[in-house]
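Trainee: generate a structure from the sequence data that follows.
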Amino acid sequence: MKKRVLITGAAGFLGSHLCDKFISEGYKVVGMDNLITGDLKNIDHLFKLEDFEFYNHDVTTFVHVAGKIDYILHFASPASPIDYLKIPIQTLKVSSLGTHNLLGLAKEKKARILIASTSEVYGDPLVHPQSEEYYGNVSTIGPRGVYDEAKRFQESITMAYHRFHGLETRIARIFNTYGPRMRLNDGRVIPAFIGQALRGEDLTVFGDGMQTRSFCYVDDQVEGLYSLLLSDYSLPVNIGNPDEITILDFAKEIIKLTGTNQKIVFKPLPQDDPLQREPDITKAREILGWEPKVGREEGMKKTYEYFKGLTEEELFKSEHKDFSKHIRH
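Mentor: Coordinates of the predicted model:
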């Protein structure tokens, strides 16, 4: 019999690519998403498949899925600054109450669960590059704390279930990931720069542009997550690309890639914005036998081709949805 996997956040950027991966590997996939930030167009091609089913559900409420489940991947969470600053309560709840619900479901089903943590648990790091042993530099009450601390709690409760209940758990600390199906105006640097270039706008760089990021192409990220799920390692593992670049240099790369002649304009750096971000992937290499294969030049070409295929309406529409009906205080 085919194994069955539940993927939360299935209509999101990473979640939808994970659905594709598990379908291609011969699994039955149950996708779950409340569509606050996800989009059904990301998984529209899967609805015709016998091995795919979808639940429109909020995991912060009780989660029930009938039948056997072998694996759970918890990827339901706002993941961009625009989202988690606009819906802070929901962001906190999905990684706390939502994670609690899914850990309970994993315990009931005797399933292995992988939770999507983030490099944001390191905050604005005082150690570079960031290894899994670094405890982080995070402001609990800053505007980014709703995301950072939610993910830190998520890791804690996951390890509590692992140690107290003997639950099979995996924790992925995901670094900046990019590729097709990213939302154009979600506040993250790659879609923001590409969107500005395609609209003929100047590229906005915050601070002096000397802050760094390390970008991992989505295909590499998915392979790393898949390898981690099937491994025997229960402690956190960094999954990302250690090829570090300054934001200013990256903006120049975007201008070259798009063939545009936009200027670069500078704005004040947002509060608690990390100044350095580079994963130490020693554990991923040694434990999973994984490392990224897609270089930034190749990955950005694929990503740019995806965004060039958007309609004019998609290119110019505002990303500022009315979230009010979704928020439960």
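Trainee: from now on I want contacts and neighbour counts done on CA atoms only, so please keep to that.
Mentor: Will do.
Trainee: can you list the buried residues in the helix or strand where residue 248 lies?
Mentor: Remark: residue 248 resides in helix 247-258, with elements defined by DSSP states H and E. Within helix 247-258, the residues scored as buried using 16 or more other Cα atoms under 10 Å are 247-248, 250-251, 254-255, 258.
Trainee: how about residue 72, secondary structure?
Mentor: With DSSP: H, G, I helix; E, B strand; the rest coil as the basis, residue 72 sits in strand.
Trainee: quick check: it touching residue 7?
Mentor: Yes. With contact defined as Cα atoms under 8 Å, residue 72 reaches residue 7; the gap is 5.9 Å.
Trainee: state the helix or strand in which residue 152 lies.
Mentor: Short version, using DSSP H and E: residue 152 is in helix 145-165.
Trainee: that helix: which residues count as buried?
Mentor: Neighbour count says helix 145-165 has 145-155, 157-159, 161-162 buried, by 16+ other Cα under 10 Å.
Trainee: likewise stretch 191-207?
Mentor: So for stretch 191-207, counting by 16+ other Cα under 10 Å, buried means 191-198, 201-207.
Trainee: so which of those comes closest to residue 239?
Mentor: Within the buried residues of stretch 191-207, the smallest distance to residue 239 is 20.6 Å, found for residue 191 (Cα to Cα).
Trainee: tell me if residue 314 really is in a helix.
Mentor: Yes. Per three-state DSSP, residue 314 lies within a helix segment.
Trainee: for comparison, sequence B:
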Amino acid sequence: MLAADHEAVGCVTAGTLDIMWSEPEPLIIAGGTVRCPAGSILWVVDYKSGDDSHTPPVEYNAQAKTNALMAAKYTGAEQVVPAILYIRKGRGEWDTAAEALGEVELAQHEEMLRSWIAQGREARANPHLLVLREGPHCGFCSARAHCPAHAQVLIGLSRALEELAGPDVAVSSDPAAVPFEPARVWVARRLRLLEDLVKKARAALIDQVDANGSIDVGDGLAWGPHPVKRTTILAKDAVLVLSDELGPHADIAIDVTPRITRETIREGVRAKLAADGAKRQTEATIRRIMAKLGEAGALVTEERMHYGLYRPGSKTSTEEE
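Mentor: Prediction:
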């Protein structure tokens, strides 16, 4: 129903409910009407079958509260418990409001709904008031690829990344419509959206590559699957080598986990060289230590396929952990 139609039929909004019941007394159904008995609490449940990470908790879920309001007006219930049931194996997963919504809470939500409808009506009458905003709803929008709001997010991110390293300068994805906010706040609010975009872009590229082969991106590079050798340093076998090579600075190379990586070894080497007054020997020392770790059986190398940029014809890439 359109906002204008709501007033014509005397209702706030229109919709459907998945399931409702009342406790302790059951709903009274007679003559085409459904009434909640006085003193009973009405339960209104919305079924969800997808990823719960996209759904706000029931206490903040506008859809769940609107369902509760509609059901209360339909049945005359004085108290309503909104709930969300995620369809899973067994009994599913329930997200239930801690307390029932009473007359005050329902009236507050109705006031908010009427405000939203009024804003929508005004924006419809004045198109210049319409502002495209990115948010969790973008994940379900078929027009996302052509949405100017997404282009503004990427532009705003470029500015924000530059400014995060400096003073807390304000950033806006749309200076004409959105209030400026600190760069760190701007990024924090949109990070999940950006991560989701990157995740979906990577998945789409992998599907393309699996179907059609690696993608030539120019400059002698390609994007697709290529073998990567990953070397893990075994802490229990590496401790003696590091203690012998770095002396009292070995503790820096041995993380508290203990977890030894090339980077922790680098830190230990730098500390030892600084103490010895030596310079420009970091990489050579690391290579010597890695060779000794290999001789001691402290290195385990495995090869795996990785999707990303690579140079065709070059040797296998390496990673160290």
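Trainee: what's the TM-score for these two chains?
Mentor: Overlay of the two chains. TM-score (TM-score structural alignment, normalised by the length of structure 2): 0.23; 125 aligned residues with a Cα RMSD of 6.5 Å.
Trainee: name the helix or strand for the closest residue to residue 21 of structure 2 other than its chain neighbours, please.
Mentor: Closest residue to residue 21 of structure 2 apart from its sequence neighbours, by Cα to Cα, 6 or more residues apart in numbering: residue 43 at 5.3 Å. In this assignment (DSSP H and E), residue 43 of structure 2 forms part of strand 41-48.
Trainee: what's that strand packed up against?
Mentor: strand 19-23, helix 62-75, strand 80-86 (3 or more Cα pairs under 8 Å, 6 or more residues apart in numbering; DSSP states H and E).
Trainee: in the biggest helix by length in structure 2, what counts as buried?
Mentor: The longest helix of structure 2 (DSSP state H) is helix 183-212. For helix 183-212 of structure 2, burial by neighbour count (16+ other Cα under 10 Å) applies to 183-184, 186-187, 193-194, 205-206, 209.
Trainee: surely residue 54 of structure 1 and residue 19 touch.
Mentor: No. At 10.8 Å, residue 54 of structure 1 does not count as touching residue 19 under the criterion of Cα under 8 Å.
Trainee: out of the two, which sits in the busier spot?
Mentor: Between residue 54 of structure 1 and residue 19, counted using other Cα atoms under 10 Å, the more crowded position is residue 19 (28 against 19).
Trainee: so the more buried one is in which element?
Mentor: Assigned by DSSP H and E, residue 19 of structure 1 falls in helix 13-24.
Trainee: in that helix, what counts as buried?
Mentor: 13-23.
Trainee: packing partners of it?
Mentor: Looks like helix 13-24 of structure 1 contacts strand 4-8, strand 28-33, helix 218-229 (3+ Cα pairs under 8 Å, 6+ apart).
Trainee: could you dump the ones you listed to TSV with mean neighbour count and distance to residue 173 of structure 1?
Mentor: As requested, the helices and strands packed on helix 13-24 of structure 1 are exported to TSV (neighbours: other Cα atoms under 10 Å; distance: least, Cα to Cα, whole Å):
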stretch	mean neighbour count	distance to residue 173 of structure 1
strand 4-8	25	17
strand 28-33	24	21
helix 218-229	22	10
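Trainee: mind putting those into a markdown table with distance to residue 296 of structure 1?
Mentor: Putting the helices and strands packed on helix 13-24 of structure 1 into a markdown table (distance: least, Cα to Cα, whole Å) gives the following:
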| stretch | distance to residue 296 of structure 1 |
| --- | --- |
| strand 4-8 | 27 |
| strand 28-33 | 30 |
| helix 218-229 | 11 |
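Trainee: for residue 109 of structure 1, find the nearest of those.
Mentor: Residue 109 of structure 1 lies closest to strand 4-8 among the helices and strands packed on helix 13-24 of structure 1, at 11.2 Å (Cα to Cα).
Trainee: by how many degrees do the closest one and strand 28-33 diverge?
Mentor: 20 degrees (axes from the mean of the first three to the mean of the last three Cα atoms, to 10 degrees).
Trainee: for strand 4-8 of structure 1, packing partners?
Mentor: Using 3+ Cα pairs under 8 Å, 6+ apart as the contact test, the elements touching strand 4-8 of structure 1 are helix 13-24, strand 28-33, strand 71-74.
Trainee: now do 10 Å
Mentor: helix 13-24, strand 28-33, strand 52-56, strand 71-74, helix 88-109, strand 112-118 (3 or more Cα pairs under 10 Å, 6 or more residues apart in numbering; DSSP states H and E).
Trainee: which element follows the shortest one toward the C-terminus?
Mentor: Going back to what we said before, that points to strand 71-74 of structure 1. Defined by DSSP H and E, the subsequent element after strand 71-74 of structure 1 is helix 81-86.
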